[in-house]
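Novice: A structural model of the following input is requested.
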Amino acid sequence: MKILKFIAYGLLSIIILGGSFAAHEWYAKPFFINNFFNREILKQALKSPEMLSQLHMLENIGIRGHNSKLDDDSIAAGDAMIADLKAAKAVLDDYAVEDLSEAEQLSKAIADYLFASVDDFERYRFHNYPVNQLFGAQNGYPSFMESTHEIKIAEDAENYISRLSAVGKKFDQVLEGLKERENRNILPPRFVVDRVLEEMNNFVGTAPKENILYTNLEKKSAEIEGYDNSQVLSDAEKAIQADVYPAYQKLIDYFTALRDKTTEDDGFWKLPEGEGAYKAALRLFTTTDLTADEIHNIGLSEVARIQAEILAILAGEGYDVSAGFSTAIDEMASKEEFYYPDTDEGREQIIADYQVILNEIDKGLGQAFSLRPDTGVEVKRIPAFKEKTAPGAYYQPPAIDGSRPGQFFANLYDIKATPKYSMRTLAYHEGIPGHHFQVAIAMQLEGMPLFRRFSPFTAYVEGWALYAEQVAWEMGFQKDPFDNIGRLQAELFRAVRLVVDTGIHAKRWTRQEAIDYMIANTGMAESDVVSEIERYIVMPGQATSYKIGMMKILELREKAKTALGDKFNLSDFHDVVLKNGAVPLDILEQLVDEYIQGNQA
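Specialist: Predicted coordinates:
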């Protein structure tokens, strides 16, 4: 449901601020197809106060009431969304392609692709684990309150209290969905239960005044000029004790009782209709029809190729590679020179150095990019309360009104998971010219429906970020051979993902088999490997999108180079890839083919 919501909300600013369709078009088929897109998105956006807070546009016109509410996560709300999408698809089918402009035809093709996934979504909507060690209401709620709920005036602080009081209802809706999955015998693996119980027990075991929900309000409300925050802080303490902690306790009690019903089988193969659900997940995340076997074999081939390149560099640096990849890469990783001190000061230096890396490449991209984001990107540490089970890094887009920059969150829980030779590649992936360039550029594009600025095509989005790592190397930003090993390790990591994701969910690998394979073939820190494998278990198929997307972009670049010869221009190619927002890979190929034909002519 979250993916479908994110597709929907992007159009809100144009509709509310621009009034882009007539009142009667709220019910009838709009004459202009873009008005149809606007209307359907608005219908969904108005149902999500949390996304309205994330977009942060209504506040600019004095509307803040949505900031006192939380999303409806009930099964009924999911039913209503599916019904809305089916009705919208029927209207979209009424628009004849020949009556549309070229740009409108592209929008319709992308929308058709999205709507085609609704049937899979409906059939397999309960094939997931909505409360797990990575995401869910139990950690998403405090993260949302800390990073998204703005506190600039007294009303914002009061709305914060309202959202604390509303958490009980939200968690009851989450429990409703969990029990429906239990009735369908869709149960998480046992380790997921153990992880979330540990997380939630630690959360409620904190004194209310020490909880992030309180300290966040305390800090932000103190910055409101002339505001006495004593009453609101007292209210927050009471709400955390009376509303928040009891809501968490219900989830704790549920998972405690559920644990004995779970097993240590980890793949989707164990679930009713699990094979079909995994096929649907691969289609969704790769935007291809590649089978699990095909993806698995691509992964094995790429692992062998990349390991050979790394060994060649290590040999050139004087390492003994005769014992094989695992031994050689472990020897390199054991060198203390590659790590920061395991202290608060060391972690602060990591964040500062990440920012230096981003500032450097932002100034040095030269003629490779003509499209650039209007907003910058800042580096932040993943909040301590969730970093133990969080991924190594993630990116959060800027606010659409420019009030918040893009944010690259780095996980510093295990200092050994951040070797210096890996930092450039990670910064290029999450920041510049990776996710920040692609996402922020898409958000600022004009002249197209805003749903295309937020399209969740993971193979494109993650494929671009992985491609960006290679572009940075090609442009000379990783001249140190160990930085290049860091880049190749990152690509190897994504190739290994093809093997382990399909291994877990299609070939019945155990969690430990997948962990052992990834450790042996990447040289990653064990703590990172465990987090990653557990991520693939609760997010089937998603990990395959990175390498599949990167390989397609590189294939299309080579196709354009071969066809155009001296006429090929890297900046123009990047424009083609970036200027239409995220798209399925087959549509991206059509766009590149049109670029080739236009330049040949």
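Novice: alpha carbons only for contacts and neighbour counts from here, please
Specialist: OK.
Novice: tally of neighbours for Tyr413?
Specialist: The local packing of Tyr413 (other C-alpha atoms under 10 Å) involves 22 other residues.
Novice: then Asp172?
Specialist: Using other C-alpha under 10 Å: Asp172 sits among 17 other residues.
Novice: could you confirm it falls within a helix?
Specialist: Yes - the assignment for Asp172 by DSSP: H, G, I helix; E, B strand; the rest coil puts it in a helix.
Novice: what's the spacing between it and Leu290?
Specialist: Counting by C-alpha to C-alpha, to the nearest Å, the gap from Asp172 to Leu290 is 39 Å.
Novice: likewise for Val499?
Specialist: 14 Å.
Novice: who has more neighbours, these two?
Specialist: Val499 (27 against 14).
Novice: thought the more buried one was touching Ile295?
Specialist: Yes - with contact defined as C-alpha atoms under 8 Å, Val499 reaches Ile295; the gap is 7.4 Å.
Novice: to compare against the first, here's the next sequence to fold:
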Amino acid sequence: MDDATGEAIALALVGIDKVWAEVRRTPWVERDLGLPVDRLPDIGEAAVAARSRRAAEALYALDRANEAFLPRELKLTHTVARLTAARMAAEADRYWLAFDPLGIGFFAMFAPTAYCGGFLLGHVGGMLAKFAFETEGDLHRYLGLLEDYARLIDQLRERTAGQARRGIRIPRPQLEQSRELVSRFRRGVTALVPSSDRLQGAGSDRAADLIRERLDRAVDPAFETLLSLLSEADYDARAPETVGIAQYPGGEALYRELVHEHTTLDVSPEQVHAQGLEQVAAVRAAMAELIREVPFEGSPSDYLAATGRDPAWRAQSSEEIEAFFNRYIERIAPLLDDVFRFKPNAPHAAAPLPEMLAGSMTFGYYDAPGPNQPAGRYLFNATNLAGGPLGNIASLNYHELVPGHHFHLASQRENEALHPVRANALFNAFNEGWAEYAATLAGELGMYQAPEERFGRLMMDAFLACRLVVDTGMNAMGWSLEEARTFMRENAFVPETEIRSESIRYSCDIPGQSLAYKIGEHFLTARREEMRARLGERFDLRDFHDAVLKPGALPLPLVAENIASATEQLVA
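Specialist: A predicted model of the protein is given here:
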């Protein structure tokens, strides 16, 4: 090894280690590493500014390393670390307009929203639910964590109040949902009192009483103060009717940055909007063709309504809905070895979403396996799913579990060949793009057998294509909330409750995040077909999947480089 190579590697490793030190502090990673819960996240302005300073120092170290001298795998890790550090370094400047309390790149406009404070408090509640009581010291540590929980709620309020002082107020449609969300969490604090079985090792007969007293003294008042701010007459009167990040100072420029970060591509909101309109038109044409094949007399909406009247495609209880997911898990299992060499060891399953989040989330979310949770789980919103036909559950299952999120997230975290920065990397376009690619792949493998399942897949296509249109529409092109909802009513094929919650998600919660799904899927599919064309009869789908999955989550241009490299090796 020459001196230049050695120096480049040493500098890169210093910077990478600095980034890992920051990443491992984030609540999701701490949980997944099985670290003891001794503190809760600090989302205050001072803490975010400190993290940005540390990230800037890491960025400086990384930029001193000459990438030209780095081995390929180290170069990939260096790039992932650099992008992660750059994102964290930007947090302080963005804090009052959009912040990232979970440290995963989902910049949320307002704290008391489903995908920001809702995710955060739900995650914290899950951590506390697994807290082990073995000594009296554990009881005192838990009481301290409850104080910390109250501090976290206070920080949600402090940022909301600080935004208001800067003329950044929650739009009225989101404000109604925020009050309900906070009220749900307030009512749910009783779940923070562990069962008597869990408290047996705490060393105190009064353990439960002491915990209830701490909740009454610290946590409940914090929720009350936050709710009081959201309910103030002055705040309500000055809350804007309009939505979208562009209405706030610096919002238009920040949205363009977020579009780049969430897609990892150099595309503008206008280009994404145009792609969305094209994709919506293509899905509508495919729906019309399917209805002709069935055959069915009527529109796609009529067909969906007819499906909804069929008891075979309805379910009421969580158990019945879970049975739908299990049907599709079992259906694809015999085919996985034919198309994948690289797979996770962790099992997977579906389970109901916590009640506190049910009112603010459309479908649910994937919860990755960790030391205290061996299985990757899709937490589904039983309330919303019970309200309509379930022909789309197959598509949802293949997106969220296998071969979707579970395959790439669980295998990435199990992959001991990856540096921890890579094993815990999240790039939205890769993560959601792979999950949507997986749902389409399931169709290519014959998983959507009944017409209702094929239509359900097209429903998900339509829904996600609509996101490209309405997210950019409300955040960059001056669309009103009602314009977006009208477009979704005509094209998304989801119930009104979902249209209302989803349109708020795009415009008032995590703008730009929803663009990753279809942008990522179409990018991966295009790269696959390029590989197929280059290899001809030598093309093996497992080679493509290896090239995408083994390196873990990466920006899409780097994924394309890996696929091209794998292709040339196979040609040779």
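Novice: ok, the closest residue to Val91 of the first structure other than its chain neighbours - how many residues close by?
Specialist: Leaving aside its chain neighbours, Val91 of the first structure sits nearest to Lys29 (6.7 Å; criterion: C-alpha to C-alpha, 6 or more residues apart in numbering). Counted by other C-alpha under 10 Å, the residues lying close to Lys29 of the first structure total 17.
Novice: with the one 4 residues further on instead?
Specialist: A total of 19 residues lie near Ile33 of the first structure under the criterion other C-alpha under 10 Å.
Novice: cool, and Leu106 of the first structure?
Specialist: 19.
Novice: that one matches what in the second structure?
Specialist: Counting by TM-score structural alignment, Leu106 of the first structure corresponds to Leu76 in the second structure.
Novice: can you list the buried residues in stretch 534-552 of the second structure?
Specialist: 534, 539, 543-552 (16 or more other C-alpha atoms under 10 Å).
Novice: contacts only, for the counterpart of Arg284 of the second structure in the first structure.
Specialist: Matched across to the first structure, Arg284 of the second structure falls on Gln307, judged by TM-score structural alignment. With contacts defined as C-alpha atoms under 8 Å, 6 or more residues apart in numbering, Gln307 of the first structure is in contact with 325, 492.
Novice: ok, which stretches of the second structure are strands?
Specialist: 348-352, 364-367, 376-380 (DSSP state E).
Novice: any chance of these in CSV, with mean neighbour count too?
Specialist: Output for those, formatted as CSV (neighbours: other C-alpha atoms under 10 Å):
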stretch, mean neighbour count
strand 348-352, 20
strand 364-367, 20
strand 376-380, 23
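Novice: circling back: out of the buried residues of stretch 534-552 of the second structure, which two sit at the greatest distance?
Specialist: Taking C-alpha to C-alpha as the measure, these span a maximum distance of 23.8 Å, between Arg534 and Gly552.
Novice: what ranges do the helices span in the stretch 201-350 of the second structure?
Specialist: 207-214, 220-231, 233-238, 251-263, 269-293, 300-308, 318-332, 336-339 (DSSP state H, counting those that start in this stretch).
Novice: which of those is buried the deepest?
Specialist: Neighbour counts (mean count of other C-alpha atoms under 10 Å) averaged over each of these peak at helix 251-263, with a mean of 20.
Novice: check contacts around the counterpart of Asn392 of the second structure in the first structure.
Specialist: Asn392 of the second structure maps onto Ser422 in the first structure when the alignment is built from TM-score structural alignment. Ser422 of the first structure is in contact with 483, 486-487, 490, counting by C-alpha under 8 Å, 6+ apart.
Novice: and in the second structure, which of those residues remain?
Specialist: Mapping the contacts of Ser422 of the first structure onto the second structure (both residues aligned by TM-score structural alignment, their matches' C-alpha atoms under 8 Å) leaves 483, 486-487, 490 still in contact.
Novice: what is the nearest of those residues to Tyr460 of the first structure?
Specialist: Among those, and counting by C-alpha to C-alpha, the member closest to Tyr460 of the first structure is Ala490, at 17.5 Å.
Novice: for burial, what's the neighbour tally of the closest one?
Specialist: Per other C-alpha under 10 Å, the neighbour tally for Ala490 of the first structure reads 20.
Novice: Val496 of the first structure versus that one, what's the distance?
Specialist: 10 Å.
Novice: so what corresponds to Val496 of the first structure in the second structure?
Specialist: In the second structure, Val496 of the first structure lands on Cys466 (TM-score structural alignment).
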